[in-house]
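Visitor: After the sequence you'll find the predicted model.
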Amino acid sequence: MSDFLGIHGTALALREQRLQLLAANIANADTPGYQAQDLDFTHALGAALRPSAEAGDPIAAAAEAARYTRPSSQPSLDGNTVDGDLENAVFAQAVLEYRASMSFVESKVRGMLTAITGQ
């Protein structure tokens, strides 16, 4: 993400990646053997903000490094670790966090437009 948006742009991109993982969990709730995935947001954000000599997308690399398999809260005969109620609650919280990050980005852009136009 650009330096213009600072930490907020990076956070927004990582929150989007987390939402995609959580949506995949919900979509695969009935898939035998599917292992629920999540993203350690704090770890991913720290990794994405650290300068790296690696080429490529630092946000995608940080998200992949912070990805983990969530342990099952209940045993299942088919090996699926998705708990529908837990996934829906975690997804709802992640949506709120995404909206908060979006508000920060919108505020930053609005401030820059005000500075540019002088209004």
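Guide: Happy to help now that I have it.
Visitor: CA atoms for contacts and neighbours, from now on please.
Guide: Fine.
Visitor: Packing partners of the lengthiest helix in the chain?
Guide: Determined from DSSP state H, the single longest helix within the chain is helix 84-117. With contacts taken as 3 or more CA pairs under 8 Å, 6 or more residues apart in numbering; DSSP states H and E, helix 84-117 sits against helix 6-27.
Visitor: Pull out the buried positions in the helix it packs on.
Guide: Residues 7-19, 21-23, 25-26 are the ones in helix 6-27 that count as buried (16 or more other CA atoms under 10 Å).
Visitor: can you check stretch 64-82 too?
Guide: For stretch 64-82, burial by neighbour count (16+ other CA under 10 Å) applies to 66-67, 80-82.
Visitor: What is the nearest of the residues you listed to Gly118?
Guide: Using CA to CA, Ala66 comes nearest to Gly118 of those, at 41.7 Å.
Visitor: got the contact list for that closest one?
Guide: Residues near Ala66 by CA atoms under 8 Å, 6 or more residues apart in numbering: 39-41, 43-44.
Visitor: what about versus this one:
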Amino acid sequence: MSERLFGIHGAALELRSHRMGLIAGNIANAATPGYKARDIDFAAALNARTNGAGRDAAFATATRYRIPTMPSMDGNTVELANEQMAFAENAVAYSATLSFLNGRVETITRALKGE
């Protein structure tokens, strides 16, 4: 039922939230030797979700390791500036999706109240 009410936006918000966690983990491990930065191919994950894949399956199929521009000597692939940019970009998209969903909930609430 939520898919009929919210379309792909509910799944998009969930994916954006998961991506935020991955990027935050990358930033937290920027100085960990051998750590491999990961990210989600958002389009692939959303496509998997809209085609009926479960949440965990969509995450698994769309999670990718980052390929660093400048590999470090200790094997860590986190490039802090890129991670910070990806985090900010994802935060803006998350906020936009959340705003859309809030508007949708307000519309449904008004309709139920008969306004």
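Guide: Thanks, I have the structure now. Quick caveat, the model's predicted, so the values are computed rather than measured.
Visitor: Can you calculate the TM-score here?
Guide: Taking TM-score structural alignment, normalised by the length of the second structure as the basis, the two superposed chains have a TM-score of 0.94; 114 aligned residues with a CA RMSD of 1.3 Å.
Visitor: Show me which positions of the longest helix of the first structure end up buried.
Guide: Residues of helix 84-117 of the first structure classed as buried by neighbour count (16+ other CA under 10 Å): 87, 91, 94-95, 97-98, 101-102, 104-105, 108.
Visitor: quick one on the thing from earlier: can you list the buried residues of stretch 64-82 of the first structure in a markdown table and add distance to Ala48 of the first structure and secondary structure?
Guide: Below are those laid out as a markdown table (distance: CA to CA, whole Å; DSSP: H, G, I helix; E, B strand; the rest coil):
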| residue | distance to Ala48 of the first structure | secondary structure |
| --- | --- | --- |
| Ala66 | 10 | coil |
| Arg67 | 13 | strand |
| Asn80 | 31 | coil |
| Thr81 | 28 | coil |
| Val82 | 28 | coil |
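Visitor: Between all of these, which two are at the greatest distance?
Guide: Spatially, the most separated pair among those is Ala66 and Asn80, at 21.2 Å (CA to CA).
Visitor: how near is the most centrally placed residue in the second structure to Tyr94 of the second structure?
Guide: Geometric centre of the second structure, nearest residue: Arg16, 2.4 Å, by CA atoms, centre = their mean. Distance, Arg16 of the second structure to Tyr94 of the second structure, using CA to CA, to the nearest Å: 6 Å.
Visitor: on that earlier part again, in the second structure, what range does the longest helix of the first structure match?
Guide: Mapping helix 84-117 of the first structure onto the second structure (TM-score structural alignment) gives residues 80-113.
Visitor: The matching stretch: average distance to aligned residues in the first structure?
Guide: Following superposition, stretch 80-113 of the second structure is found to deviate from the first structure by 0.6 Å on average (mean CA distance after the TM-score superposition for the first structure).
Visitor: quick one: that stretch to chain centroid distance?
Guide: Between the centre of stretch 80-113 of the second structure and the centre of its chain there are 11 Å (CA atoms, centre = their mean, to the nearest Å).
Visitor: same question, stretch 52-68 of the second structure
Guide: Counting by CA atoms, centre = their mean, stretch 52-68 of the second structure comes out at 10 Å from the chain centroid.
Visitor: And stretch 28-46 of the first structure, by the same measure?
Guide: For stretch 28-46 of the first structure, the distance to the chain centre is 10 Å (CA atoms, centre = their mean).
Visitor: Run through who's touching that stretch.
Guide: Contacts of stretch 28-46 of the first structure (CA under 8 Å, 6+ apart): 10-11, 14-15, 18, 21-22, 25, 59, 62-63, 65-72, 78-84.
Visitor: May I have the distance across it, first residue to last?
Guide: For stretch 28-46 of the first structure, the end-to-end distance is 29 Å (CA to CA).
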